[in-house]
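Undergrad: Here is a sequence with its predicted model. Questions after.
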Amino acid sequence: MGKRLNYKNAFKRASKVLSDKRLSNKLVAEAKETLTSRAKASEKISQLKNKIFTLIRLVKAYTKGKYREISVKSMLYTVGVLIYFITPMDIIPDFIPVSGFLDDASLILWLYSHLGQELQQFMAWESKQEEK
């Protein structure tokens, strides 16, 4: 029962996921699992592993209420990208060698560029939390 998901659908679902702690936790768990399996299958995804884990940690910190110094719009983009990432059938199915992972990788790189300073601030906050 593969579902076809495009960027717009992922972003529509993001609002629902972000407002429901149970769904947010499920997204975080599925994103970690998907990342682990895809990093083994794709060199491109493997290269982005740290970036994706940062996005996962951002969603986790936000949904737990620990970090809120980011716009809601940026969080919706982040959740939307993670939803798109974990969905089995997207614009270019992942079972198509190389190309299937490129759309995921491109979207993750776009998000990093889009979040820019907000993501840098999160990582600085996260580093301070580790020092405590």
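TA: Good, I have the coordinates.
Undergrad: from here on, contacts and neighbour counts on C-alpha atoms
TA: Will do.
Undergrad: Ignoring the adjacent residues along the chain, who's closest to residue 104?
TA: With sequence-adjacent residues excluded and distances taken as C-alpha to C-alpha, 6 or more residues apart in numbering, residue 104 is closest to residue 85, at 5.9 Å.
Undergrad: Okay, and the one you found sits in which element?
TA: In the assignment (DSSP states H and E), residue 85 maps to helix 72-86.
Undergrad: now for that helix, which elements pack on it?
TA: Under the contact definition 3 or more C-alpha pairs under 8 Å, 6 or more residues apart in numbering; DSSP states H and E, helix 72-86 sits against helix 7-18, helix 21-41, helix 49-63, helix 99-131.
Undergrad: now the first one, how far from the chain's geometric center?
TA: Meaning helix 7-18. Helix 7-18 sits 12 Å away from the centroid of its parent chain (C-alpha atoms, centre = their mean, to the nearest Å).
Undergrad: OK, contacts around the residue most central in space within the chain?
TA: By C-alpha atoms, centre = their mean, the chain has its centre lying nearest to residue 82, at 3.0 Å. By C-alpha atoms under 8 Å, 6 or more residues apart in numbering, residue 82 lies in contact with 27, 31, 56.
Undergrad: this is the other structure I want to compare:
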Amino acid sequence: MVKRMILKLKPQAEEISQNKAKTDKLLKKAKSKRRKSKFPLQSGVENFTLLFHALKSWRSGEYPHFPKKSVILITAGILYFVTPIDLIPDFLFGIGLLDDAAVLAFVVNEISKDLAEYKEWKDNKI
């Protein structure tokens, strides 16, 4: 089911990832929603943070090494997070962000090799 949700968002994610202004707008929305949201699981926070920073680093040109497929998947995952229409509505206390966390975990799993390389680059940069 998660894979289907990502595939549904893929065309929109591709369009967003090809436009810097739209990518910036998505990142801004995601940051704002994250500040207001309480993930029920720590892994949801970690996955969101990793994907957010990865897209931001790619967008700025600081880390241009992500394959196009990975950028689209990251964008789709973050897009799902900010989209108000979810499998489980976000306003349901305690469980509303479980579907968001599942989508983000799916994206992390799908592009784990690329994210591992990004994390290594990020850790060595400091």
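TA: Structure's in. What do you need? Note that the coordinates shown come from a computational prediction; the quantities given were computed from them, not determined experimentally.
Undergrad: Quick check: TM-score for this pair?
TA: Once superposed, chain against chain, the TM-score is 0.86 (TM-score structural alignment, normalised by the length of structure 2); 122 aligned residues with a C-alpha RMSD of 1.7 Å.
Undergrad: what does the residue nearest to residue 104 of structure 1 align to in structure 2?
TA: In structure 2, residue 85 of structure 1 lines up with residue 81, judged by TM-score structural alignment.
Undergrad: Check residue 105 of structure 1 too.
TA: Using TM-score structural alignment as the criterion, residue 105 of structure 1 maps onto residue 101 of structure 2.
Undergrad: Based on its surroundings, how many neighbours for its match?
TA: Per other C-alpha atoms under 10 Å, the neighbour tally for residue 101 of structure 2 reads 23.
Undergrad: that older thread, could you dump the helices and strands packed on helix 72-86 of structure 1 into JSON lines with distance to residue 92 of structure 1 added?
TA: Formatted as JSON lines, the helices and strands packed on helix 72-86 of structure 1 follow (distance: least, C-alpha to C-alpha, whole Å):
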{"stretch": "helix 7-18", "distance to residue 92 of structure 1": "12"}
{"stretch": "helix 21-41", "distance to residue 92 of structure 1": "15"}
{"stretch": "helix 49-63", "distance to residue 92 of structure 1": "19"}
{"stretch": "helix 99-131", "distance to residue 92 of structure 1": "5"}
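Undergrad: Looks like residue 30 of structure 1 contacts residue 86 (just checking).
TA: Yes. Counting by C-alpha atoms under 8 Å, residue 30 of structure 1 touches residue 86, with 6.7 Å between them.
Undergrad: Aligned to residue 53 of structure 2, what sits in structure 1?
TA: In structure 1, the residue matched to residue 53 of structure 2 (TM-score structural alignment) is residue 57.
Undergrad: list the contacts for its match?
TA: So residue 57 of structure 1 contacts nothing (C-alpha under 8 Å, 6+ apart).
Undergrad: Count the neighbours of residue 21 of structure 2 for me.
TA: Residues contacting residue 21 of structure 2 under the criterion other C-alpha under 10 Å number 12.
Undergrad: now residue 14 of structure 2
TA: By the measure other C-alpha under 10 Å, the count of residues near residue 14 of structure 2 is 17.
Undergrad: quick one: the residue lying closest to it once chain neighbours are set aside and residue 66 of structure 2, what's the gap?
TA: Setting aside the residues directly before and after it, residue 14 of structure 2 is nearest to residue 72 in space (C-alpha to C-alpha, 6+ apart), at 5.5 Å. Residue 72 of structure 2 sits 10 Å away from residue 66 of structure 2, going by C-alpha to C-alpha, to the nearest Å.
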